[in-house]
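Chemist: Here is a sequence together with a model predicted from it:
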Amino acid sequence: MERWVLLRKGADFEAISKKFHISPRLASLIRNRDVIGDEAINQYLNGTIAELYDGMQMKGMPQAVETLTEKIRDREKIRVIGDYDCDGINATYILLEGLEKLGAKVDSDIPDRIKDGYGLNQHLIDRAHEDGIDTIITCDNGIAAAKEIEYGKALGMTIIVTDHHEVPYKENEVGRRYILPPADAVVDPRQEGCEYPFKGLCGAAVAYKLVEALCEANGQDVEDLDYLLENVAIATVADVMDLTEENRILVKQGLEMLKRTSNLGLRALIQCIGLEGKKIQAYHIGFILAPCLNASGKLDTAKRALALLRAKTEREADMLAGDLKALNESRRDMTDRVVDEAMAKVEQTDIRGDKVLVIYLPDCHESLAGLVAGRVRENYYRPVFVLTDSEDGVKGSGRSIESYSMYEELTGCGDLLTKFGGHPMAAGLSIDKENVEKFKRRLNDQCTLSEEELTEKVVIDMELPFTAITEHFIEELEYLEPFGKGNTKPVFAARGVFMQHVKIIGKNKNVAKATAIDAAGNRMEAICFHDAQEFAKQCERNNGKMSITFYPGINEFRGERQIQIVITHYR
């Protein structure tokens, strides 16, 4: 059973309303997102790229800029080594574009998920060395590759790390000892002693900060790089970073640029997946566009997605966009099958009672493990790891819940793992097969999650009478966009609502439509996409009366506009 919690955060909403020319209700919604004080509210509502922080504040950035300036001047061969997910692909693209603008001799390499695994490895370094590469720049990886970087340095290579992942550490009697790789420069806002004010950037944003700083140092117009903000926005949303402070500005600006993108590959993909002419929002990136870019790294090679971003002709762009769409459809079908298998394993074995679900599916394609873990987590509201056989042992991916830091918990199992890395909410690992059972037990033995923490919480912003739902209020809610992690879509609630004329619609009979009547007798058209059949049953069981959470919108059909609410939860 979900826990419904009504937020009650106080402030002088009338004063905020007058100062920023918004309604008191909107002021309350902004306060609920922990945006406090005039400066923060102004940045939230009106922030522009002029207010972004200077990348040179990042620890390691001056050294990276100085080193790369020398390498560009001396015409040394530079190789960008990215990651095979959407963030890594966009980070690689950003570095290639920025370095080429400065006249660098630069190419790229992206590891193969199956053959190479995640991040920098000896094989990639050997390949670069054989190709006569002088300098490697990592992006969206490298912070955990101390051994590999030591190997590259022994070959006489210059190595610069740009990353955003947690810095590996070991616990000792004094506390934590952080382990930085022995690179010529390490640029990662999460490292100790980094004074950059915002720590929540994705890998592509860190890469953007580097090319921006490089351009400034070399007398180039930084505005020439503004078009890369659309790639930063895609990567930020795809990597599920918090849409707060600087990320909010980056995504807001990037979405504006995406509307009129001049990138042939992105234009072709937007057309291919049916988003042309639509108002592209963070939702569309997260659930439609980014999965197509990610599918290449999961089932084929991420180099195909990079080739799309770098496409020079419309014909090439159209062909690659079609390939990625087909790959994503194949990935979706495969994922559905494996999710069913994972759910059956939870229901039919003793792991059902575990606080941390460790599901071993030997035949699962390793690229799908994270997606499957995410879907299982949604169903059971538990941290979930999905493990599968790979060429060299067992690999896995995890997806977490708010009160459980995956990276920290994996650190507590470090002696059982051959490799691991990630964030509080998502992580990847490699493990020997004989340690799988021990890993499962250790995670559960050291888990301190309470039953309350294992119950999904529905956080309600405010009770909203139907009379307050006007076109003006719905338009005003757009000030809060883009929505995503850290800046969630507002949740409104109404109790004692009577549902009338409930019917199931849609090609797949998966949408419920009804007329909602609130306690004061006001009517509103309502629609429910979440388990429509169950919603209809609940309405019948309770004689149509229930409490609901919802979000208001405008339904446009055949030129007519009608206010409606989308029901998100009910009871």
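Modeler: Received, thanks.
Chemist: drop to CA atoms for contacts and neighbour counts, all remaining ones
Modeler: Noted.
Chemist: what are the ranges of the strands in the stretch 301-450 of the chain?
Modeler: For the stretch 301-450 of the chain, the strands defined by DSSP state E, counting those that start in this stretch cover 357-360, 384-390, 393-399, 417-422, 426-431.
Chemist: chain center to the host helix or strand of Glu540: distance?
Modeler: In this structure, Glu540 is located in helix 532-541 according to DSSP states H and E. From the chain centre to the centre of helix 532-541 is a distance of 33 Å (C-alpha atoms, centre = their mean, to the nearest Å).
Chemist: next one: stretch 364-382
Modeler: Computed by C-alpha atoms, centre = their mean, the chain-centroid distance of stretch 364-382 equals 15 Å.
Chemist: Please tabulate the strands of the stretch 301-450 of the chain in TSV, including the columns mean neighbour count.
Modeler: Shown next, in TSV, are the strands of the stretch 301-450 of the chain (neighbours: other C-alpha atoms under 10 Å):
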stretch	mean neighbour count
strand 357-360	24
strand 384-390	25
strand 393-399	25
strand 417-422	19
strand 426-431	22
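Chemist: Can you classify Lys19 by secondary structure?
Modeler: Three-state call for Lys19 (DSSP: H, G, I helix; E, B strand; the rest coil): helix.
Chemist: what separates it from Ala295, distance-wise?
Modeler: 46 Å (C-alpha to C-alpha, to the nearest Å).
Chemist: So between the two, which is more surrounded?
Modeler: Ala295 (29 against 11; other C-alpha atoms under 10 Å).
Chemist: The more buried one touches Asp323, doesn't it?
Modeler: No. Using C-alpha atoms under 8 Å, Ala295 is not in contact with Asp323; the gap is 9.9 Å.
Chemist: Alongside the first one, take a look at this:
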Amino acid sequence: MEKWVVSAKRADFEQLANKFGIDPVIARLIRNRDQITDREIDRYLHGKLTELHSWKLLKDMDRLLDILEEKIREQKKIRIIGDYDIDGVCSTYILLQGLKRAGAVADVDIPDRMKDGYGISFELINLAKEAGADTIITCDNGISAIEQIAYAKELGMTVLVTDHHEIPYEEQADGSIRTFLPKADAIVNPKQEDCPYPFKGICGGMVAFKVICGLYDRLGISVKETEKLLPFAAIATVGDVMDLTDENRILVREGLRRLQNPENEGLKALIRVNNLENREITAYHIGFVIGPCMNASGRLSTAKRALRLLLSEDTGEAAVLAEDLKALNDSRKDMTAKGVEQAVEQVEHTELLQDRVLVIYLPDCHESLAGIIAGRIRERYTRPAFVLTKGTEGVKGSGRSIEAYHMFQELVKCKDLLTKFGGHPMAAGLSLPEENVELFRKKLNENCTLTPEDMVEKIVIDVPMPMSYVTIPLVRQLSQLEPFGKGNTKPVFAQKKIRFADCRIFGKNRNVVKMQGKDEAGFSADCIWFGDGDAFLEKIREKEYWDVIYYPSINAFRGRESLEMVIQNIR
């Protein structure tokens, strides 16, 4: 089931259109994205790199840079410890390239997802010590490693934390919150309570980028040189699904511009192997093509393979490494599809179908795929979903949620059944003894307060707009709203009572339908549908008129441009 609702935020759209030289529809879309003041709208449309927030606003940054400068002067060995996801790999790359350019003796270690688990571990600290490292700097992890960092300090090491995750906390008996910070020599994380940094929604790659901006500034290295690192901070931001608002929007837009023709051999090879050469690379391609290839190495092998690709300076080597990552991702896709199939089978043929919170146990599933499968199940059933797998030490799993269900808070209520858990409103990770799986499922559902209304997918329509209003200049203006992603979603347009005629199916998989969409006034537009062509044709034979959700695009064929409406939903 779907519920269509129209976004009804008010403003003087004509006046805004005149002031900013845009169509009133574009003004309405910008207002729907909560850009209200003239300053916000101008920054949204024309934000420049000079408007990124200064690194100087991050708490403890000066202290961290003092220490780094001293270590570089004394040529002390610095070990960077990153994380195995796309944000972790990119932030590791940014720190390594930046520190080396600044003359540091630096190397890298990244945890193994299966062996080490997330973040800095006792073993990684021992390995750093044995290798003669004087200093550890973390990126995209470290804020919750209280015991591990205390151990590194006991060994006499300097520890610097750069991270963006939530500060660990505990609720006290009186309802107050007590936070915990590791005893590191310096911590740079915008989520610290007294950090004056104005925008908290940056990823680990962006925090690392700010560290290098500060270091270059201190050492008199040209600010131009930080621009080489922009594409990596942009990939990390999109890959870690941060909101594309505020400075993230500026950063990703500028990073994408440089990704059209990257200097980095590894990125060039990854773009080539995914057939994206000579195509405009968008945030979509990072999120669904390039990013998953980089993530696959941390899921099914070691994230060091993705880092090696980014560090490669040889075209031939980069091509081989990129082929490897693509092959890994293809096998990850096959394994995911199989896992989703088994999960659906379980839901459809057991009492799970009656549950409002789905807990699916797939003992043989690769544990790194649990989160992806949970996400697909959540989309299919519009319910919170946990997928659990059998690990060496009990059961491990991941959950993905819907807006009305705060996953982390619900796990807190079940903490007596869990050995370990962490997360936020929309996603979580957990481990528990196998004998508690069924109890966990029961307790989550007993505590659940979701109503049928909560479990209906809402589609928010930005503008009810007749197709006859669309022009090629309007579609061109829509590109000013990019990059699209979380926090800046692709606009949604709708029109009532459309009749489809002249339908033709194309593609070897019969997954493209081209047709004419005619409205009540007799206006006709070229329309296209992507998906199961035969099922679509069967559906539209059911009745004459349909309400449609669509997105206008420009079809360029043999040098001629024409409008084409991409049909996304019908009812």
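Modeler: Nice, thanks for sending it over. Fair warning: this is a prediction, and the values are worked out from it, not measured in the lab.
Chemist: Any idea what the TM-score comes out to?
Modeler: The TM-score (TM-score structural alignment, normalised by the length of the first structure) is 0.97; 570 aligned residues with a C-alpha RMSD of 1.5 Å.
Chemist: Next, the angle from the following helix or strand past the helix holding Glu540 of the first structure to helix 532-541.
Modeler: Once the chain leaves helix 532-541 of the first structure, the next helix or strand it forms, by DSSP H and E, is strand 545-557. Orientation check (axes from the mean of the first three to the mean of the last three C-alpha atoms, to 10 degrees): strand 545-557 of the first structure against helix 532-541 gives 130 degrees.
Chemist: Which positions in strand 545-557 of the first structure come out as buried?
Modeler: Across strand 545-557 of the first structure, burial judged by 16 or more other C-alpha atoms under 10 Å covers 545-546, 548-553.
Chemist: mind listing the helices in the stretch 451-571 of the first structure by residue range?
Modeler: 471-476, 532-541 (DSSP state H, counting those that start in this stretch).
Chemist: what sits up against the first one?
Modeler: It stands for helix 471-476 of the first structure. Contacts to helix 471-476 of the first structure, defined as C-alpha atoms under 8 Å, 6 or more residues apart in numbering, come from residues 22, 26, 552-554, 563.
Chemist: Quick check: buried residues in that helix?
Modeler: Buried positions in helix 471-476 of the first structure, judged by neighbour count with 16+ other C-alpha under 10 Å: 473-474.
Chemist: same deal with the longest one?
Modeler: Within helix 532-541 of the first structure, the residues that count as buried by 16+ other C-alpha under 10 Å are 532-533, 535-536, 538-539.
Chemist: can you give me the helices for the stretch 51-200 of the first structure?
Modeler: Counting by DSSP H, counting those that start in this stretch, the stretch 51-200 of the first structure has helices at residues 61-73, 86-101, 122-130, 146-154.
Chemist: and among those helices, the most buried is which?
Modeler: With neighbours defined as mean count of other C-alpha atoms under 10 Å, the helices of the stretch 51-200 of the first structure peak in mean count at helix 86-101, which reaches a mean of 26.
Chemist: Can you give the distance from that helix to the centre of its chain?
Modeler: Centroid separation between helix 86-101 of the first structure and its chain, computed with C-alpha atoms, centre = their mean, is 18 Å.
Chemist: same deal with stretch 231-249 of the first structure?
Modeler: Chain-centre distance of stretch 231-249 of the first structure: 7 Å, with C-alpha atoms, centre = their mean.
Chemist: what sits against Leu439 of the second structure?
Modeler: Contact analysis of Leu439 of the second structure by C-alpha under 8 Å, 6+ apart lists Leu417.
Chemist: Now do the SS call for the residue positioned nearest the centre of the first structure.
Modeler: By C-alpha atoms, centre = their mean, the first structure has its centre lying nearest to Val240, at 1.8 Å. State at Val240 of the first structure, reduced to three classes by three-state DSSP: coil.
Chemist: how about it, what does it touch?
Modeler: Residues near Val240 of the first structure by C-alpha under 8 Å, 6+ apart: 484-485.
Chemist: And for the one 3 residues further on?
Modeler: By C-alpha under 8 Å, 6+ apart, the contact list for Leu243 of the first structure reads 237, 251, 482-487.
Chemist: and these, which of them are in strands?
Modeler: Using DSSP state E, no member of those sits in strands.
Chemist: who touches the helix holding Glu540 of the first structure?
Modeler: Taking C-alpha under 8 Å, 6+ apart as the rule, helix 532-541 of the first structure contacts 499, 502-504, 509-512, 528, 544-546, 570-571.
Chemist: Is there a quick ChimeraX command that grabs whichever of the residues you listed are buried?
Modeler: Under the burial definition 16+ other C-alpha under 10 Å, those of the contacts of helix 532-541 of the first structure that qualify are selected in ChimeraX by:
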select :499,502,504,511,512,528,544,545,546,570
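Chemist: export the contacts of helix 532-541 of the first structure to TSV and tack on distance to Glu173 of the first structure?
Modeler: Shown next, in TSV, are the contacts of helix 532-541 of the first structure (distance: C-alpha to C-alpha, whole Å):
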residue	distance to Glu173 of the first structure
Met499	61
Val502	63
Lys503	64
Ile504	62
Lys509	60
Asn510	56
Val511	57
Ala512	58
Cys528	54
Gly544	61
Lys545	59
Met546	55
Tyr570	50
Arg571	50
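Chemist: Kindly indicate which of the contacts of helix 532-541 of the first structure lies nearest Val386 of the first structure.
Modeler: Asn510 (28.5 Å; C-alpha to C-alpha).
Chemist: hang on, the earlier thing: can you list the strands of the stretch 301-450 of the first structure in JSON lines and add distance to Gly152 of the first structure?
Modeler: Output for these, formatted as JSON lines (distance: least, C-alpha to C-alpha, whole Å):
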{"stretch": "strand 357-360", "distance to Gly152 of the first structure": "35"}
{"stretch": "strand 384-390", "distance to Gly152 of the first structure": "26"}
{"stretch": "strand 393-399", "distance to Gly152 of the first structure": "25"}
{"stretch": "strand 417-422", "distance to Gly152 of the first structure": "19"}
{"stretch": "strand 426-431", "distance to Gly152 of the first structure": "22"}
